[in-house]
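K.L.:
Sequence isn't available, so here's the structure alone:
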């Protein structure tokens, strides 16, 4: 059954006049009459009858009219849904992010995107850079907010031949100190001032690039950090610093904390910032991904 025949039938049923219906449909009366006859032939029922010179719906026509309207409504909705999906207005975005992105960049990026595309489903989860790159290459996620392998670098980073990335933030390190620490009174701290301190650092399995780079910075300043505690997430690191178990170096922006327990101080050393990048596979043709990258 052709949709054009259904549309013609609905207009004739609403007008109950072939002449007026033909004008609305931009058809000739004979053409419209042939369409109605073809539809009746396909259905095997009469849809219209003449009663006392009036054009009326039969009982079958009355029943069929409600169903025809619903079929046309669903057909139009299917077309609109397909078009909106093609434009990236509908669908799912599988986004993963390193934890340090949650304090500033993630809300700054997601807010405008959600406002522009409110019906896109956001599949969000925290994930390390290594796991993100694997998931991107395997096609298990669409886009990642991750840290390049080392601090510094250019503003266009290639994560291997199958991934592309662009830097969205360049974030320095800060020192996290217990509030009563001897260095807490200073506005800025040198790395060398921390040579004798116990450290609380990111555990290497959870973030080898971050761990190794921070250790490398310390060694360049003339000492190897004495790591007393390790943690997989920054909130735990801050809690351990607050408890007096050591000092730490954190990628900014650092989580909000009570200044009665933990303070953050800038480093006076000339260190490269740590870049946060948005990464994706150029083979991923998702319209939702394309809209997200435009928004970013």
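P.N.:
Thanks, I have the structure now. Since the structure is predicted, the reported quantities are computational estimates derived from the model, not experimental observations. Numbers count the residues shown, from 1 in each chain.
K.L.:
make it CA atoms for all contacts and neighbour counts henceforth
P.N.:
Will do.
K.L.:
Could you list the buried residues of stretch 159-170?
P.N.:
Neighbour-count burial for stretch 159-170, counted by 16 or more other C-alpha atoms under 10 Å, picks out 163, 164, 165, 166, 167, 169, 170.
K.L.:
helix, strand or coil for the third one?
P.N.:
Just to be clear, that refers to residue 165. strand (DSSP: H, G, I helix; E, B strand; the rest coil).
K.L.:
pretty sure it is touching residue 159, no?
P.N.:
Yes - here residue 165 reaches residue 159: they are 7.1 Å apart, a contact under C-alpha atoms under 8 Å.
K.L.:
And the helices in the stretch 51-200 of the chain?
P.N.:
Counting by DSSP state H, counting those that start in this stretch, the stretch 51-200 of the chain has helices at residues 59-86, 105-116, 129-138.
K.L.:
Enumerate the positions of the last one that are buried.
P.N.:
Applying a neighbour-count criterion of 16+ other C-alpha under 10 Å, one finds 129, 130, 132, 133, 135, 136, 137 buried in helix 129-138.
K.L.:
Next: the first one.
P.N.:
If you call a residue buried by 16+ other C-alpha under 10 Å, then helix 59-86 has these buried ones: 61, 64, 65, 68, 72, 85.
K.L.:
take a look at this one as well, against the first:
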């Protein structure tokens, strides 16, 4: 709005104008604004001086908008609606009901787990701006401590800091990844006993990324009666899968990864008791966004189907 005398309209003046433009009657408008008519008249007169044009014309005991007033009404409504939305949003952000929610997650969860969960969460909290960051487990722990993310979806960690809280939200079943040329891929077309891998070289994740899946693999192999021979430690899932596809060994990976066809690879479920790697949600103990309880609830609902 361009002021006629170098001043800007006040929001109180704009609110008075909006109500009077709707009611077209000073008495009714004053009652709705919880003021008397003289202050309302002064606000309108001062607004007209600031804008530099007449906004209302008296018609008997009522008033009507001038053509300039009608044009001003459209823009005034837009300004006040944006102001009201801004005030509401600021209050929601201050109370944790809105704003950015930064979520870290380990790579396999981006394939099917997160799409299942985040759509339902978005329906519950459309006012939140979700920001997703793919990060290894140890990086998520550091990001939580530094305040770079609000919560993390990560594997089991050795972190023992009292500053963070971890809660298991999902049990990720592991499957065997084999080169399509591997003899075991031809012998076992559905499930494969873990003991069949006793004499196979293993490709695992580097411990610098976290030890969640590696700990699960070592425990499962031990329960099956052998200790795996680790031939390669990969720094990422694509590297691990490339080594397996190239015949450098076998791998145990998230069942999420098996949902996407991979050239040169086949995946087999493990016979008997499933081998699972816990997925945890982590957050700062004294800084928990109010919406995390809803996120945990949505995860429980969507992953139980």
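P.N.:
The structure has been received and is ready for your questions. Remember, predicted model here, so these are calculated numbers, not experimental data.
K.L.:
Let me see the TM-score of these two.
P.N.:
Scored against TM-score structural alignment, normalised by the length of structure 1, the superposed chains reach a TM-score of 0.75; 286 aligned residues with a C-alpha RMSD of 3.9 Å.
K.L.:
what sits against residue 225 of structure 2?
P.N.:
residue 195 (C-alpha atoms under 8 Å, 6 or more residues apart in numbering).
K.L.:
what separates it from residue 198 of structure 2, distance-wise?
P.N.:
8 Å (C-alpha to C-alpha, to the nearest Å).
K.L.:
what do you get for residue 270 of structure 2?
P.N.:
For residue 270 of structure 2 relative to residue 198 of structure 2 (C-alpha to C-alpha), the value is 13 Å.
K.L.:
Tell me which of the two has more neighbours.
P.N.:
residue 270 (19 against 16; other C-alpha atoms under 10 Å).
K.L.:
list the buried ones in stretch 283-290 of structure 2?
P.N.:
So stretch 283-290 of structure 2, judged by 16+ other C-alpha under 10 Å, has buried residues 283, 284, 288, 289.
K.L.:
ignore the last one, stretch 194-206 of structure 1
P.N.:
194, 195, 198, 199, 200, 201, 202, 203, 206.
K.L.:
and which of these is nearest residue 125 of structure 1?
P.N.:
Using C-alpha to C-alpha, residue 206 is the member of those that lies nearest residue 125 of structure 1, at 15.1 Å.
K.L.:
hey, where'd the strands end up in the stretch 101-250 of structure 2?
P.N.:
In the stretch 101-250 of structure 2, strands defined by DSSP state E, counting those that start in this stretch lie at 128-134, 151-155, 164-179, 191-192, 201-205, 229-234, listed in chain order.
K.L.:
any chance of those strands in a markdown table, plus distance to residue 105 of structure 2?
P.N.:
A markdown table is the format used below for those (distance: least, C-alpha to C-alpha, whole Å):
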| stretch | distance to residue 105 of structure 2 |
| --- | --- |
| strand 128-134 | 5 |
| strand 151-155 | 5 |
| strand 164-179 | 13 |
| strand 191-192 | 29 |
| strand 201-205 | 16 |
| strand 229-234 | 19 |
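K.L.:
how about these, which one is nearest residue 245 of structure 2?
P.N.:
Using C-alpha to C-alpha, the strands of the stretch 101-250 of structure 2 put strand 164-179 closest to residue 245 of structure 2, at 4.5 Å.
K.L.:
The closest one vs structure 1, average distance?
P.N.:
Compared with structure 1 after fitting, strand 164-179 of structure 2 deviates on average by 2.2 Å (mean C-alpha distance after the TM-score superposition for structure 1).
K.L.:
That strand to strand 151-155, inter-axis angle?
P.N.:
40 degrees (axes from the mean of the first three to the mean of the last three C-alpha atoms, to 10 degrees).
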